[in-house]
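*Asks:* just coords:
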């Protein structure tokens, strides 16, 4: 093609047709510029397609992470329901019965349970490593950043406070009265954890006002965190829905 244009230019020069030559040269330059612009446009479209594909990949991974997080936080909320009920059962048992029962041992063992939420951050870490601006939707990008940079860490501080409370207060008093065993084959049991208490220790426990206060404190700590967990659960559900809407637009 280049040889063809060069041949035409040479013929015009030989024929001394300067005006036609200049007109042709300008036209040739315009064609070259148009070719360059088309190439740049094609290249830009390819880059945009790659960015769009990568954005879809990240959004799908984040959605997958959130679905796993949702299952875990929902299970934790269920465990916290068990803890709330156990606090009521143990308190009522101590106030109304003169000796321990299997149900009392089960409920007492549940008082030791402290659910721990461990969100998966692989999708968000991938997003951060390539720059959050990959997510073109400003609102969605802000929602994702808030979920991982604010909401999850904020919830973690509540879990850490409960862990400190448990280590300093709950665990020592429980160990004063109960013997703990781990046996998945033993029935009844709570996730393999089984509590036993002697009749003598049970009688002491009934008259221990500090233990009744401890049960109230455990219930308060648990309910506070459960309320936070439900907010996290609602936020995860909303973010999953927003990501699904965005993916439908892009796919």
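*Replies:* Good, I have the coordinates. Everything quoted here is computed from the prediction, not taken from an experiment. Numbers count the residues shown, from 1 in each chain.
*Asks:* when you work out contacts or count neighbours from here on, use the C-alpha atoms and nothing else.
*Replies:* OK.
*Asks:* doesn't residue 112 make contact with residue 194?
*Replies:* No: taking contacts as C-alpha atoms under 8 Å, residue 194 lies outside contact range of residue 112: 10.6 Å.
*Asks:* when those two are compared, which one has more neighbours?
*Replies:* For residue 194 versus residue 112, neighbours defined as other C-alpha atoms under 10 Å are more numerous around residue 194 (24 against 17).
*Asks:* what number of residues lie near the closest residue to the more buried one other than its chain neighbours?
*Replies:* Once flanking residues are discounted, residue 194 sits nearest to residue 181: 5.0 Å by C-alpha to C-alpha, 6 or more residues apart in numbering. By the measure other C-alpha under 10 Å, the count of residues near residue 181 is 14.
*Asks:* structure two is appended below for comparative analysis:
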């Protein structure tokens, strides 16, 4: 192609057709500029495509972490809190004189509140996204939702989980361990009355109930945000893949 253009230039010069040569030269410059612009456009398209692939990889990683948190932490954790607090609410009402619990049922409610769930959330994909640059997420709304969940929602859940766990470890668990024989099958009448009259047990039960409720309600809210965010990520991945 270069030889072809060179021959044309030489022919025009040899024939002293300067005006035609000038027009030709301008045309050749325009063709070169068009070629450069096309090359830049192709290069920009390739970079955009690579950026889009990186974005998809990061979004899929975020989605996988969220799905794992939903399946292994939020759903079973919320179910745990719900079941535990149903029994704890019976004990709370018992100590507030709002409910009568038979002696043979009292131990069951205490046993059912032995131990505590500790939600552990995955943030590895988000940390990788931050190191890559969160601006790689091109959708402004989606980027804000992801950042808000990991910067506000998750830390709040972790803080509440730690408060509940610390209260259980330092206050609620020890008083159960020190005052109740969990492996006993029943309580005598004297044991029953003794448990009923211990204000420190009742106070810790009531406080633990409200701390769990406080954590449970917030976990439900963040769980719904996780579910919505997973749906938003799926839509964005589908859009980027087109």
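*Replies:* Good, I have the coordinates. Being a predicted model, the structure only gives us computed values, none of them experimental.
*Asks:* returning to that earlier point: any idea how far residue 43 of the first structure is from the residue nearest to residue 194 of the first structure?
*Replies:* 66 Å (C-alpha to C-alpha, to the nearest Å).
*Asks:* any idea how far residue 193 of the second structure is from residue 5 of the second structure?
*Replies:* 108 Å.
*Asks:* in what helix or strand does the aligned residue in the second structure for residue 25 of the first structure lie?
*Replies:* Per TM-score structural alignment, the equivalent position to residue 25 of the first structure in the second structure is residue 25. Assigned by DSSP states H and E, residue 25 of the second structure falls within helix 18-69.
*Asks:* show me which residues of stretch 35-52 of the second structure are buried.
*Replies:* residue 52 (16 or more other C-alpha atoms under 10 Å).
*Asks:* that one corresponds to what range in the first structure?
*Replies:* Using TM-score structural alignment, stretch 35-52 of the second structure lines up with residues 35-52 of the first structure.
*Asks:* on average, how far is the matching stretch from the matching bit in the second structure?
*Replies:* With the two structures superposed, stretch 35-52 of the first structure lies on average 0.8 Å from its match in the second structure, counting by mean C-alpha distance after the TM-score superposition for the first structure.
*Asks:* quick one: the helices in the second structure?
*Replies:* 2-14, 18-69, 75-95, 103-111, 124-132, 140-148, 154-167, 173-179, 189-196, 199-241 (DSSP state H).
*Asks:* quick one: closest of the ones you listed to residue 118 of the second structure.
*Replies:* Nearest to residue 118 of the second structure among those is helix 154-167 (6.4 Å), distances taken as C-alpha to C-alpha.
*Asks:* and the contacts of the closest one?
*Replies:* 116-121, 208, 211-212, 214-215, 218-219, 222 (C-alpha atoms under 8 Å, 6 or more residues apart in numbering).
*Asks:* which one of these has the most neighbours?
*Replies:* Greatest neighbour count in the contacts of helix 154-167 of the second structure, by other C-alpha under 10 Å, goes to residue 219: 26 neighbours.
*Asks:* so what does it match up with in the first structure?
*Replies:* By TM-score structural alignment, residue 219 of the second structure lines up with residue 229.
*Asks:* my read: its match touches residue 73, true?
*Replies:* Yes: between residue 229 of the first structure and residue 73 there is a contact at 6.7 Å, judged by C-alpha under 8 Å.
*Asks:* that older thread, now do the contacts for the residue nearest to residue 194 of the first structure.
*Replies:* For residue 181 of the first structure, the contacting residues are 192-196, by C-alpha under 8 Å, 6+ apart.
*Asks:* secondary structure class for it?
*Replies:* strand (DSSP: H, G, I helix; E, B strand; the rest coil).
*Asks:* hmm, residue 201 of the first structure is touching residue 177, no?
*Replies:* Yes: proximity of residue 201 of the first structure to residue 177 meets the contact threshold set by C-alpha under 8 Å, at 5.9 Å.
*Asks:* the two: which has the busier surroundings?
*Replies:* residue 177 (17 against 14).
*Asks:* how about that one, what's its match in the second structure?
*Replies:* Here residue 177 of the first structure is matched to residue 179 in the second structure, going by TM-score structural alignment.
*Asks:* residues contacting that match?
*Replies:* residue 195 are the contacts of residue 179 of the second structure under C-alpha under 8 Å, 6+ apart.
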